[in-house]
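Undergrad: Turn this into a structure:
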Amino acid sequence: MTRPIIAITMGDPAGVGPEIIMKSLAHADLYARCRPLVIGDAARLREAAAIVGNTVAVRPVKEVGEAAFRHGEADCIDLALLAPDHPFGRVSAASGEAAYRYIARAVELAVDGKIDAICTAPLNKEALHAAGHPFPGHTEMLAALTGTPEVSMMLVAPNLRVIHVTTHIGLLDAIRKIEPGLVERTIERAYDTMVRAGIADPRIGVCAINPHAGENGLFGYGEEEEKIVPAVRSQQARGRRVEGPLPADTLFFRAARGDFDIVVAMYHDQGHGPIKVMGIEAGVNITVGLPVIRTSVDHGTAFDIAGKGIADERSMLEALRQAADLATERN
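TA: Alright, predicted model coming up:
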């Protein structure tokens, strides 16, 4: 079986991305699963290797075909965007522009069929905006760059998977945006993703918006009945094992103990909170609905510890493994 080529975008170069990439590429078992290729700045990767104290050599290449994919070497399509003294731990337009261009190059390679998946190190939204790219995050940027009208964010942690109906918008805006069609399309993406992952008849739990799922109209203004119930009933009519809307507090407990294969969360914090409690170090962010596989770490740029060599690479390693597994299944 041919190992998939995974493009690793370096993220915001002032954050922990370069360090967790170099730490991850020191793991020999990763190369048994995939062929990793960094899209970034070779000089920054060398600096990160020195900071974390590993012996992985950085090997600049211009094209995918030049990469050797050998353990002990980090193949890097070197965009050479950064000044030699680029600081760690600071927001800057230069960092935001670099992060954007790493992603844009990875998308080009994916569209051309030269890579099998993208795995992203974290970016900083303030830096991205300062560079003139007003995206809320990676998910929306990737959707725009690939011309995809609608995608979903899925988070995976040990014993829990969550897909989101809405993500990077305020709570009042999220409630306004939620409607039966969007909820049903999100359930569809959850179902399809689970089937591709080898779960033939997935059990899907759908969160309510209000406490106690509205308590028969006691809480809220009938949002569950108006916005969620039609989507759940439509899926049930197709013979799918979908339950909801269910109170989020008990639903996440039941999902963690194994009653459901995936949870459909209505808004950002409803889904992110339980995932991060279950294991932020091994959490993975997967964008569902793109024409290319994309996974990411489930943490930010961590400017407070960037450049200190102490960032934990476990989420990056798990994101790479998930990307490799998904790419192998698709191929």
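Undergrad: hey, let's count contacts and neighbours off CA atoms from now on
TA: Fine.
Undergrad: Would you state the helices of the stretch 201-331 of the chain in chain order?
TA: Assigned helices in the stretch 201-331 of the chain, in chain order: 223, 229-237, 248-256, 268-279, 314-330 (criterion: DSSP state H, counting those that start in this stretch).
Undergrad: Out of those, which one sits most buried?
TA: Compared across the helices of the stretch 201-331 of the chain, helix 314-330 shows the largest average neighbour count, a mean of 22 (mean count of other C-alpha atoms under 10 Å).
Undergrad: where exactly do the strands run in the stretch 101-250 of the chain?
TA: Assigned by DSSP state E, counting those that start in this stretch, the strands in the stretch 101-250 of the chain fall at 117-120, 152-157, 160-164, 203-207, 241-246.
Undergrad: Residue 180 is in contact with residue 230, correct?
TA: Yes: counting by C-alpha atoms under 8 Å, residue 230 touches residue 180, with 6.0 Å between them.
Undergrad: ok, back up a step: I'd like the helices of the stretch 201-331 of the chain laid out as CSV, including distance to residue 165.
TA: Compiled in CSV, these are given as follows (distance: least, C-alpha to C-alpha, whole Å):
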stretch, distance to residue 165
helix 223, 14
helix 229-237, 12
helix 248-256, 14
helix 268-279, 8
helix 314-330, 22
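Undergrad: next up, for comparison:
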Amino acid sequence: MSPPRLALVPGEPAGIGPELCVRLAQQPRGDCSLVAFGDGDTLVAAARALSLPLQLLPADAVATRPGDLPLHAIPNAVAVEFGRADPRNARAVIAALETAARACLDGAFDGLVTGPVHKAAINDGGIAYTGTTELLARQAGCDVVMMLANAIVRVALATTHLPLRDVPDAINADSLARTLRIVDAALRTRFGIVAPRIAVLGLNPHAGEDGHMGREELDVIAPVIAALRAQGLHLEGPLPADTAFLPAKLRDVDAVLAMYHDQGLPVLKYSGFESAVNLTLGLPYPRVAVDHGTALSIAGRGIADPSSLFAAVDTCARMARKAVAA
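TA: From the prediction side, this is the model:
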């Protein structure tokens, strides 16, 4: 079986994404092959800033030496100055994401790895953009779930980037059941877990205290859990969020579903931010992103930590192999 072929998108060209891709190209890989989708001049400039070798190859070539990187060229509109995001390059950033994702949908690639993008620069460039997760979901025409993961824990989100006052209204039986089914299916097909165990957090402190501190657990979360258990899913909850992440509890579960962004992600990032990755579950292909921003303030200085990108590639390659095996 040949190793999976992964599409690699550096992200915001003025940020640390290009230099992280250059560092990635220095590592020999037997678990996958990589093709970058982006601007060649920016990658060359990043390599020069890092004093590292970089040989850009045709997209259908095979990397054989440290510094080799096959490239599907998507030129920027204007030359890049590291540290200064230019909205004129927004269309190239989006084109790289859409082209790479389309190649995955068409079966030319087995997975997608993405670097950090700059939302403000894209919107200032005249493109309405809320996030890459949403962009990929629209393109593929499917429902998705955001999950972040490191070596300690996997945390999926029932809601993502919402104001806290809007979260309770966004949690309803249909959306919660759909989210749990997507997480369960992804753990089976992308991670090879035969009977995944998912811990479901409550929304309120102490999971509502039997309705004394909110009724969402009684009226929505618990009934959904009961219905899905009857369908064969292995779910535990609703659990109080303040104790669900204790090491003894995590040993018994394969993933945790948090009700909102800051309920679950601070714990994950504290337990291993450098190696954390961001996954989009529910797509027809595995997509894994770095779990950090563009870091414009240090771009081009050669001090950015590549750990999250390395972990993203490792995770995406494993997920792609599991999907092929299934």
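Undergrad: Send over the TM-score of the superposed chains.
TA: Once superposed, chain against chain, the TM-score is 0.94 (TM-score structural alignment, normalised by the length of the second structure); 322 aligned residues with a C-alpha RMSD of 1.6 Å.
Undergrad: returning to that earlier point: identify, out of the strands of the stretch 101-250 of the first structure, the most deeply packed stretch.
TA: Comparing the strands of the stretch 101-250 of the first structure by mean neighbour count (mean count of other C-alpha under 10 Å), strand 117-120 ranks first with a mean of 30.
Undergrad: what's the closest non-adjacent residue to the aligned partner of residue 196 of the second structure in the first structure?
TA: Alignment note (TM-score structural alignment): residue 196 of the second structure maps to residue 202 of the first structure. Counting by C-alpha to C-alpha, 6 or more residues apart in numbering, residue 261 is the residue found nearest to residue 202 of the first structure once chain neighbours are left out, at 5.9 Å.
Undergrad: OK, contacts around the equivalent of that neighbour over in the second structure?
TA: In the second structure, the residue equivalent to residue 261 of the first structure is residue 254, according to TM-score structural alignment. Residue 254 of the second structure makes contact with 153-154, 196-198, according to C-alpha atoms under 8 Å, 6 or more residues apart in numbering.
Undergrad: What is the neighbour count of the aligned partner of residue 291 of the second structure in the first structure?
TA: Using TM-score structural alignment, the partner of residue 291 of the second structure in the first structure is residue 298. By other C-alpha atoms under 10 Å, the residues close to residue 298 of the first structure number 24.
Undergrad: Residue 55 of the first structure now?
TA: By other C-alpha under 10 Å, the residues close to residue 55 of the first structure number 14.
Undergrad: corresponding residue for it in the second structure?
TA: Looks like residue 55 of the first structure aligns to residue 53 there (TM-score structural alignment).
Undergrad: Confirm its match sits in a strand?
TA: No: in this structure, residue 53 of the second structure is coil, not part of a strand, as judged by DSSP: H, G, I helix; E, B strand; the rest coil.
Undergrad: these two touch, right, it and residue 47?
TA: Yes: contact between residue 53 of the second structure and residue 47 holds when scored by C-alpha under 8 Å: they sit 6.4 Å apart.
Undergrad: about what we covered before: residues in contact with the match of residue 291 of the second structure?
TA: Per C-alpha under 8 Å, 6+ apart, neighbours of residue 298 of the first structure: 155, 280-285, 315.
Undergrad: any idea how far it is from residue 107 of the first structure?
TA: Here the criterion is C-alpha to C-alpha, to the nearest Å. By it, residue 298 of the first structure lies 20 Å from residue 107 of the first structure.
Undergrad: The first structure: which residue goes with residue 4 of the second structure?
TA: Per TM-score structural alignment, residue 4 of the second structure is aligned with residue 4.
Undergrad: er, residue 211 of the second structure I mean
TA: In the first structure, residue 211 of the second structure lands on residue 217 (TM-score structural alignment).
Undergrad: Look up how far residue 250 of the first structure lies from that match.
TA: 19 Å.
Undergrad: same check, this time on residue 49 of the first structure
TA: 44 Å.
Undergrad: what's the answer for residue 38 of the first structure, then?
TA: For residue 38 of the first structure, the distance to residue 250 of the first structure (C-alpha to C-alpha) stands at 41 Å.
Undergrad: do the same with residue 231 of the first structure
TA: Residue 231 of the first structure is 21 Å from residue 250 of the first structure, by C-alpha to C-alpha.
Undergrad: okay, stretch 280-289 of the first structure sits on what stretch of the second structure?
TA: The aligned range for stretch 280-289 of the first structure is 273-282, by TM-score structural alignment.
Undergrad: what about the matching stretch, start to end distance?
TA: Using C-alpha to C-alpha, the end-to-end distance of stretch 273-282 of the second structure comes to 24 Å.
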